[in-house]
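Undergrad: Here you go, sequence then predicted model.
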Amino acid sequence: MEVQPAKAKPTSQPPRFSPPLTPCNVPVRRCPVSREEASHRILIMRVGANGDILMGTPLLSALRQAYPTAHLTWLADFKHLEAIDANPYIDELIGWDDRYWKRTLRKLRYPLWLWRALGFRRELRRRGYDIFISFQPEEWPTVLYGVGAATTIGIFDTFRRFNRAARTSPLSRRYRYAYTDSDLPPHRTDQYLLSLRALGLPQPSDKRMQLGYTEQDAAAVSRFLAQNHLPSGARFVVVAPQTTWPTRNWPPERYVEVVDALARQGDRVVVVGNSPRPRPRRKRGAEHDEEFRDVVQEVAAGLQSPPIVAQDALTFRQLAALIDRAALVISGDTGPMHMAAALDTPYVSLFGPTAPEWYAPQAGRGIALAHPVPCGPCDQKFCRNEARDHRCMRLITPSEVLRATDSLLNAEPLLKS
């Protein structure tokens, strides 16, 4: 049964300050005093994507452990805000419309951009942050320079990797502490935790991610499951076949083989994902055909039994509530893998152009499958080997995935902490 897509969000919004939501699935540990009375006022910036934001949440628990009365603020893009807006440690959120700022610059509206950027900066300075931590590329957060923080920390991995820079950008000198490629450990979470070194704090032993959802989200998922004739307590598996990079997608026909095998052994499967975004005119050719494939529908169409498809039907937090009830999650290197680990749901993740030692969750119950290839891990959105055959993903077989799912589904159940 397919569910009607959720309503689209506004396309342009000014920056907005808002309080966090109260999660129903994790205990809350927020600042017990007002922002003005807080021992530290810390602003953290990572606008997206969802998985990257979740990999930054172990830093929040470490900061809260070290500074119980600190006021923690996180700036994220509106479309990724649900990854952090019910976090149990966050005291304030700043919603940011990245598309608006970029569109303003593309249209050469420099005076308007500058006027609004300066106004936003004045508001940040008024709030008196004393620590600013940026996980964005070096040349990205221009609008946030000069927020008035005495301690500024920058983690600059993304700029170096994607722009193939041979040196650090001069803009990194505007940070008191700047960490670049030569300083960075392989895993994204460990990179973010370098911020603790700059603050003179120890590295945490617990690197679990945190993800909250509300009672309203849980109720929406209960209705969704009831509509699809899944009774409360019934075992089901969540399959997320689509990622934002074509190179991270496992072939749809192999997902079909796995889902059909699970159905034969009596497991219900919920296929989740979003529709491809509208295709710009400038993106033509076979390479971009892969980028805009509707993998979710390809998987659903190939299944022998009618599937439960939740495409565009659940918000991010509702998906979290669904995953929290699932017996298992199967996905590529994408958000649902991190969500499962954060919610202590077993997962099987499929890695190709990226390496598990970079992005696989450092805590949680899961199995990361990967095969070494001469051209990888390339960390590229499009396959660049001579055959363009995505061999790193195709080397993962359905039988491997089914063995991993069987080992997790048949493991002794553990209590979620």
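TA: Yes, it's here.
Undergrad: contacts and neighbour counts: CA atoms only from here.
TA: Fine.
Undergrad: quick one: the helices in the stretch 201-350 of the chain?
TA: Ranges of helices in the stretch 201-350 of the chain, per DSSP state H, counting those that start in this stretch, are 215-227, 252-264, 286-291, 295-302, 316-325, 335-342.
Undergrad: what's in contact with the fifth one?
TA: Helix 316-325 is contacted by residues 82-83, 211-214, 217-218, 220-221, 238, 329, 336, 339-340, 343-345 when judged by CA atoms under 8 Å, 6 or more residues apart in numbering.
Undergrad: where do the strands sit along the stretch 251-400 of the chain?
TA: With DSSP state E, counting those that start in this stretch as the criterion, the stretch 251-400 of the chain has strands at 268-273, 308-311, 328-332, 347-350, 366-369.
Undergrad: Let me have those strands in TSV, extended by distance to residue 253 and mean neighbour count.
TA: Shown next, in TSV, are the strands of the stretch 251-400 of the chain (distance: least, CA to CA, whole Å; neighbours: other CA atoms under 10 Å):
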stretch	distance to residue 253	mean neighbour count
strand 268-273	14	22
strand 308-311	16	21
strand 328-332	14	26
strand 347-350	15	27
strand 366-369	18	21
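Undergrad: For residue 59, which of those strands is the nearest?
TA: strand 366-369 (21.5 Å; CA to CA).
Undergrad: Can you name every helix or strand that that closest one contacts?
TA: When contacts are defined as 3 or more CA pairs under 8 Å, 6 or more residues apart in numbering; DSSP states H and E, strand 366-369 sits against strand 347-350, helix 398-409.
Undergrad: Alongside the first one, take a look at this:
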Amino acid sequence: MSDLSGVTVHADCRYFRGDLPCRPNKEHGYICQSCPVYAPVQKRILLIKLGAIGDVIRTTPLLRRLRQEYPGCYITWLTLTPAILPQGEVDEILKFDFASSLQLMARHFDVAINLDKEKEACALLLKVEAPAKFGYTLREYDGVAWPQNEQAHHKFLTGVFDQLSLQNQKPYVQEIFELCGFDFRGEEYVFDTHEDKGYRWEALPEGRPRIGLNTGCGDRWTTRLWSDEKWIALITQLQAAGYAPVLLGGEAENARNQVLQAATGATYLGTFPLQQFINLMHQMDGIVTQVTMGMHISIALGKPTILMNNIFNPYEFDLYGRGQLVGPDKQCVCFYRGTCQLGTSCMEDLPAEKVFAAVQASVPV
């Protein structure tokens, strides 16, 4: 509490802004001296997780544990994709840019966590003031990413040696919990379904389990792609068994999804802004996806997720007991590679029947 010219100011309140009236003052006329919603911040926590979107999504289980371990904490999250974070669950969401970095370096936090090895993220953890730091920092004399604390050694090493990454049997979420000094207790993602936006989906089929088919995987790891022929085979099997396949994707998948719709009659509603796309996925009873943003959204929404994987360590993914992970019948030799060393991706050795069986086991008709 501070006193300025005889006026009480609760600058330690989670609602206090300093540059503008706080929301309780704006909405109800409350002033600090008699404010009934005064909520003093007990700990200030900085979380740096810049991108990509999927990695930001799968970092959200940390929010649950941070709230539990630090009651009354105020969480600031710095990211490249603010729109994906759940509004109301993070006290302060900052987009990574020069202005945000500048003000963060001038502030004090009780706990600072950086989960990215990008040099700019590591430099921020190095410069920000906090007695407890976790994750990755920047070595000043050579400018390389380096573990800040002993618990970060495991995750750091699996990221720089393929041999250790292949041996790893810990899901990503468990790794980042341990990096922060926590044991992982199955904390779920914190995510917004955007159901309150009132999106209307009259064109979606009714009366049958909807199986969302997320047909793309981005342009970085194209060895994950499944051919149109495989998707068509899966769609026809799903239709024959009483499921309602729904094609999902963004602009990069639009042409492919139109081809698949024309060949099978599967439902395809087009492309949508991110929040609307998330809500569309929320209407599904199960999701078939490769390792991509759609996978993270599906897990975050609590959907039975049938995950097709070839080039990544399967232990990396935690489906929370919902769905199944399926891989090619042929051993993949292209660990974390964007192009296939053998010329033809082993994803062509993942039969549609295998994916279909996983759908049946995860989402009964």
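TA: Sure, I can see it. The model shown is predicted, which means the values in this text are computed figures rather than measured ones.
Undergrad: Any idea what the TM-score comes out to?
TA: Overlay of the two chains. TM-score (TM-score structural alignment, normalised by the length of structure 2): 0.75; 313 aligned residues with a CA RMSD of 3.1 Å.
Undergrad: hmm, back to that, would you reformat the helices and strands packed on strand 366-369 of structure 1 as JSON lines and include distance to residue 182 of structure 1?
TA: Below are these laid out as JSON lines (distance: least, CA to CA, whole Å):
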{"stretch": "strand 347-350", "distance to residue 182 of structure 1": "28"}
{"stretch": "helix 398-409", "distance to residue 182 of structure 1": "35"}
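Undergrad: Please identify the most buried of those.
TA: Most buried of those, by mean neighbour count (mean count of other CA atoms under 10 Å): strand 347-350, with a mean of 27.
Undergrad: equivalent range in structure 2 for it?
TA: Alignment of strand 347-350 of structure 1 against structure 2: residues 305-308, by TM-score structural alignment.
Undergrad: In space, what's closest to residue 354 of structure 2 - neighbours in sequence excluded?
TA: Distance criterion CA to CA, 6 or more residues apart in numbering; nearest residue to residue 354 of structure 2, sequence neighbours excluded, is residue 326 at 7.4 Å.
Undergrad: Would you check that the one you found makes contact with residue 312?
TA: No. Counting by CA atoms under 8 Å, residue 326 of structure 2 sits too far from residue 312 to count as a contact (11.9 Å).
Undergrad: which residue ranges form the strands in the stretch 1-150 of structure 2?
TA: Using DSSP E, counting those that start in this stretch, strands in the stretch 1-150 of structure 2 cover 2-4, 7-9, 43-48, 73-79, 92-95, 111-114, 132-138, 145-147.
Undergrad: Indicate which one of those strands is closest to residue 216 of structure 2.
TA: strand 73-79 (24.1 Å).
Undergrad: mean deviation (superposed) between the closest one and structure 1, please.
TA: With mean CA distance after the TM-score superposition for structure 1, strand 73-79 of structure 2 departs from structure 1 by a mean of 1.3 Å once superposed.
Undergrad: What are the buried residues along that strand?
TA: Neighbour-count burial for strand 73-79 of structure 2, with 16 or more other CA atoms under 10 Å as criterion, is recorded at 73, 74, 75, 76, 77, 78, 79.
Undergrad: residues touching the alignment partner in structure 1 of the fourth one, list them.
TA: Aligned counterpart of residue 76 of structure 2 in structure 1: residue 73 (TM-score structural alignment). Residue 73 of structure 1 is in contact with 41, 42, 43, 44, 90, 91, 92, 93, 94, counting by CA under 8 Å, 6+ apart.
Undergrad: looking at the alignment, what does the first one pair up with in structure 2?
TA: It stands for residue 41 of structure 1. Matched across to structure 2, residue 41 of structure 1 falls on residue 44, judged by TM-score structural alignment.
Undergrad: Identify, by residue count, the longest helix of structure 1.
TA: Identified as the longest helix of structure 1 according to DSSP state H is helix 110-126.
Undergrad: contacting residues for the spatially most central residue of structure 2?
TA: Centroid-nearest residue in structure 2: residue 57, 1.5 Å away (criterion: CA atoms, centre = their mean). By CA under 8 Å, 6+ apart, the contact list for residue 57 of structure 2 reads 84, 85, 189, 191, 296, 297, 300.
Undergrad: what about the residue nearest to the fourth one when sequence neighbours are not counted, distance to residue 198 of structure 2?
TA: Counting by CA to CA, 6+ apart, residue 86 is the residue found nearest to residue 191 of structure 2 once chain neighbours are left out, at 5.5 Å. In this structure, residue 86 of structure 2 and residue 198 of structure 2 are 17 Å apart, going by CA to CA, to the nearest Å.
Undergrad: more neighbours, those two?
TA: A direct count of neighbours by other CA atoms under 10 Å for residue 86 of structure 2 and residue 198 places residue 86 higher, at 17 against 9.
Undergrad: these two touch, right, that one and residue 192?
TA: Yes. With contact defined as CA under 8 Å, residue 86 of structure 2 counts as touching residue 192 (5.5 Å).
Undergrad: rewinding a little: would you tell me which of the strands of the stretch 1-150 of structure 2 gets closest to residue 363 of structure 2?
TA: Closest to residue 363 of structure 2 of the strands of the stretch 1-150 of structure 2 is strand 73-79 (CA to CA; 34.6 Å).
Undergrad: if I look at residue 86 of structure 1, how far off is residue 18 of structure 1?
TA: Taking CA to CA, one finds residue 86 of structure 1 at 12 Å from residue 18 of structure 1.
Undergrad: tell me, how many neighbours does residue 162 of structure 1 end up with?
TA: 11.
Undergrad: Can you tell me the SS state at it?
TA: Here residue 162 of structure 1 takes the helix state, with states given by DSSP: H, G, I helix; E, B strand; the rest coil.
Undergrad: Mind telling me what it corresponds to in structure 2?
TA: Structural alignment (TM-score structural alignment) places residue 162 of structure 1 against a gap in structure 2.
Undergrad: Many thanks, we can stop here.
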